[in-house]
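Enquirer: quick one: sequence plus predicted model below, questions after.
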Amino acid sequence: EEAPASEVGWMTSVKDWAGVMISAQTLTGRVLVVLVFALSIGALGIYFIDSSDPIESCQNFYKDFTLQIDMAFNVFFLLYFGLRFIAANDKLWFWLEVNSVVDFFTVPPVFVSVYLNRSWLGLRFLRALRLIQFSEILQFLNILKTSNSIKLVNLCSIFISTWLTAAGFIHLVENSGDPWENFQNSQSLSYWECVYLLMVTMSTVGYGDVYAKTTLGRLFMVFFILGGLAMFASYVPEIIELIGNRKKYGGSYSAVNGRKHIVVCGHITLESVSNFLKDFLHKDRDDVNVEIVFLHNISPNLELEALFKRHFTQVEFYQGSVLNPHDLARVKIESADACLILANKYCADPDAEDASNIMRVISIKNYHPKIRIITQMLQYHNKAHLLNIPSWNWKEGDDAICLAELKAGFIAQSCLAQGLSTMLANLFSMRSFIEIEEDTWQKYYLEGVANEMYTEYLSSAFVGLSFPTVSSSSTRQPCQDAGGNTGFFIASDAKEVKRSIFHCKVVDDITDPKRIKKWLYHEYI
């Protein structure tokens, strides 16, 4: 009684081992499945090469390089066939599987060819049926992830596999002839002429320049017209529809070495985007070496699309949602310098708009906790909800800009100091200088409006100096001696501010900014 039990246990262990080897659940299984598919495509390629030769010919195994390679492939297929047979639960149904039928008609003829030193093309075209598994292989490699892409590849692989297999059968019977005619009614057709014949037949064009002469070939064409026409009529429109429905703004962002990028999401409209780009890419900011990546779940309209095209060197748009981790990975949120969330200032329900932006913050922080987020909020009391997010850190640069709070603060400050709100609004908005020849108050007002607030590192030469001294030195001679202190400047553009990082104590006699140019410190000593 113990012997049968041990025998059953041994057979079960072997079956389980074989099942693991051919399944895609383990790394070994995935490698083996992909390798079998690759070798099957290689064997199909050898068939394409040999199809230019006669259907049957005398060949020496030791001199025929393609036959040697095909033999090695089929030895591997035979071993894999054994593994599949051991792992099969239903041994009877196993013999009727497509892969088993392919191995029946492709593996034995190779061994017979080696034994007889005669090569017969035979049914080796059946290897094209392996192309049906192409979508499964791409899923194993984690290349296909969406349902539409899987369906598209599956339809294309079935269509091409059927096309190539049918062409191989026509090539065999037309070059061999009918057996009851003693193979005397054959015609010489290349494999690719048969591919052409099957395509014009499926498309119901039928030029008539290439046609089947044998009875077997014509009989096959009758049934193929019925099935091929149905396949062509159903598969091709579906393939075209899937290709046409692909998102125009899909794909992933490709980061450029040495160039930063920020992600902008939330309320993406023509007005919000144009205002943002007008300020962010203003010429007074000097060269902005930052790429702006917009992410929104709705494709842009024609006007917004035209705006993106005008700034195509620094702006990219991707369709998706920040609530989807896959879309966050597409825009490389983990390597972005910051993520900006825009709010709809004209929404009917400000609390609902703030709730949507808070959900965006949570989604982004869950995906990458260290990303810096700057979000717009409409109501002041909703800012407290951001403190409940564990990875929200004000010290690391996370910030919430409340529009209602800014408006209320401006109104309050205007009551204390008249005109302060106007001055602050002018400082925080980017405007270029408009020159007026007349000496009026508008001229001086526009000069002030053209100034903005900037931050820049200060030269170590400023250490220990008083504020009036530092202010009077902002237009003096620069040299390459930078410190680590940060200064806040009110200037017309970023170029004027950059002189503060190169300020030098040695040269202090040039006051005209146009005469300032770079020089090396050791040349003056």
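Expert: Yep, that arrived. Numbering: from 1, shown residues only.
Enquirer: alpha carbons only for contacts and neighbour counts from here, please
Expert: Fine.
Enquirer: from Val75, how far off is Asp103?
Expert: Distance, Asp103 to Val75, by C-alpha to C-alpha, to the nearest Å: 11 Å.
Enquirer: repeat that for Pro54.
Expert: From Pro54 across to Val75, the span is 24 Å (C-alpha to C-alpha).
Enquirer: ok, now Arg259?
Expert: Taking C-alpha to C-alpha, one finds Arg259 at 52 Å from Val75.
Enquirer: those two: which has the busier surroundings?
Expert: The residue with more neighbours, out of Arg259 and Val75, is Val75; 15 against 10, by other C-alpha atoms under 10 Å.
Enquirer: what about the more buried one, helix or strand, and which?
Expert: According to DSSP states H and E, Val75 maps onto helix 65-87.
Enquirer: give me the contact list for that helix.
Expert: Helix 65-87 is contacted by residues 14-19, 21-22, 36, 39-40, 43, 46, 61-62, 91, 94, 100, 103, 107, 110-111 when judged by C-alpha atoms under 8 Å, 6 or more residues apart in numbering.
Enquirer: ok, structure two:
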Amino acid sequence: SDGKNKGLIVQVEFYVNENTFKERLKLFFIKNQRSSLRVRLFNFFLKVLSCLLYILRVLLDDPRARPLSLSVLRSLIIWVNRPLPLWALQVTSLILSLWLSSFYDCLCDGNVWEQVLRIPFILEMISAVPFVITVILPSVRNLFIPVFLNCWLAKHALENMINDLHRAIQRTHSAMFNQVLILISTLVCLMFTCICGIQHLERAGNNLTLFDSLYFCVVTFSTVGFGDVTPKIWPSQLLVVIMICVALIVLPIQFEQLAFLWMERQKSGGNYSRYRAQTEKHVVLCVSCLKIDLLMDFLNEFFAHPRLQDYYVVILCPAEMDVQVRRVLHIPLWAQRVIYLQGSALKDQDLMRAKMDDAEGCFILSNRFEVDRFAADHQTILRAWAVKDFAPNCPLYVQILKPENKFHVKFADHVVCEEEFKYAMLALNCVCPATSTLITLLIHSSRGQ
């Protein structure tokens, strides 16, 4: 009796927690892919808008109109000219951005201090809180605020937005694309921070424009160093030293990760070209472990038909290519027609590499000599579900070893049970009955098209 009551209490508490107001907000703003993408896109827009408004404020500012006394030179770093309409736009965008970030932090589970001490939240506070103070104290409305640091918040929002975009459209880019995007955005943020920082500090020195600061940063970071434009006062010189040290630490790490991903991708076979996928016909062979007998049976059966001579075969296998498979794929008959990619059909990134959505068909085969045939069918079923979810329009040809497992892949276009065809096809001297049947079905399907 006590056990039953305890179970009921747990179920009621779980039900109540799932229907709280916070859980409903989390379900809409975080777990819902499309709404989360819209909110993050709006947040990214606010960050970029704040940077653009900072540039506009700099273009409208003219410190040369003031007398150049010592006190004014010092005040040039602390105070700026900020028109009232521009100030109102900056206040609105930054307060909205701060509220949106705080709202997301409240919805996320975790320690409060961990959320507060995060670098993005600290940058939000540095940018937005002084503007809130200017609303309360109009006398400090022209106080300089480093709004250009929002470029780093825009970079952080862009990375989150790309992740939500992948989830919303049920597609994903490769890790190489994501790393290149991070590298480019990091470089842009470093340059933008250095440009805006030097331009502002040099208001009390050379009075450089944004273009002059851009020219100096490009010349400096490219190690050319013409020396015709240089910072004159020590704060701007210190900023240049800091930014160079940061670049020497951050950029090599990014390049190292990019080079590592490039070598790993080349080691795993790279990508099948999108241009080739759209201009030439190819099929994808998905296997959990590529045995030499399975490979030979498939290639012999596949390229034995004249209608399939112009097809390419992309092999997607999670294991590394062994010596026997490598020797077979070096045979001139198949060297230019067979492409080996190391990857799993359970990962969207690997399916994207094989251009599964453009393939003429996908063969999911199992080795007929498997000892544990039920385990082999379970792997086949999982791969079939993953491929169907990623590329629903790609014809799916599945080989099942046990007849009772055919029910789990009934969504496939063609399903062949190896045990059902075994004795009938062996009487016709067919070496690999299931593979031969699936390839014949592919030929009839392509002929119908």
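Expert: Everything's here; your move. Note that this is a predicted model, so its numbers are computed, not measured.
Enquirer: TM-score for this pair?
Expert: TM-score for the superposed chains, counting by TM-score structural alignment, normalised by the length of structure 2: 0.58, backed by 371 aligned residues with a C-alpha RMSD of 5.9 Å.
Enquirer: before we move on, the earlier item: which residues are contacting the helix or strand just after the helix holding Val75 of structure 1?
Expert: The C-terminal neighbour of helix 65-87 of structure 1 among helices and strands, as given by DSSP H and E, is helix 91-94. Residues external to helix 91-94 of structure 1 that are found in contact with it (C-alpha under 8 Å, 6+ apart): Phe85, Ala88, Ser100.
Enquirer: could you tell me which of those residues count as buried?
Expert: Buried subset of those (neighbour count, 16 or more other C-alpha atoms under 10 Å): Phe85, Ala88.
Enquirer: okay, the contacts of helix 91-94 of structure 1 in TSV with distance to His171 of structure 1 next?
Expert: What follows is the contacts of helix 91-94 of structure 1, written out as TSV (distance: C-alpha to C-alpha, whole Å):
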residue	distance to His171 of structure 1
Phe85	32
Ala88	34
Ser100	23
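Enquirer: centre-most residue in structure 2?
Expert: Most central in structure 2 under C-alpha atoms, centre = their mean is Asn178, positioned 4.6 Å from the mean C-alpha point.
Enquirer: mean per-residue distance, the one helix or strand that residue maps to versus structure 1.
Expert: Applying DSSP H and E as the criterion places Asn178 of structure 2 in helix 175-201. On superposition with structure 1, the mean distance recorded for helix 175-201 of structure 2 (mean C-alpha distance after the TM-score superposition for structure 1) is 4.0 Å.
Enquirer: just how off-centre is whatever helix or strand comes next after that helix within its chain?
Expert: Where DSSP H and E defines the elements, the next helix or strand beyond helix 175-201 of structure 2 is helix 210-221. Here helix 210-221 of structure 2 shows a centroid-to-chain-centroid distance of 31 Å under the convention C-alpha atoms, centre = their mean, to the nearest Å.
Enquirer: mind giving me the packing neighbours of helix 210-221 of structure 2?
Expert: Contacts defined by 3 or more C-alpha pairs under 8 Å, 6 or more residues apart in numbering; DSSP states H and E place helix 210-221 of structure 2 against helix 175-201.
Enquirer: buried ones in the helix it packs on?
Expert: Here helix 175-201 of structure 2 shows 176, 179, 181-183, 185-187, 189-201 as buried, counting by 16+ other C-alpha under 10 Å.
Enquirer: stretch 22-36 of structure 1 too?
Expert: Under 16+ other C-alpha under 10 Å, the buried positions of stretch 22-36 of structure 1 are Ile22, Ser23, Ala24, Gly29, Arg30, Val31, Leu32, Val33, Val34, Val36.
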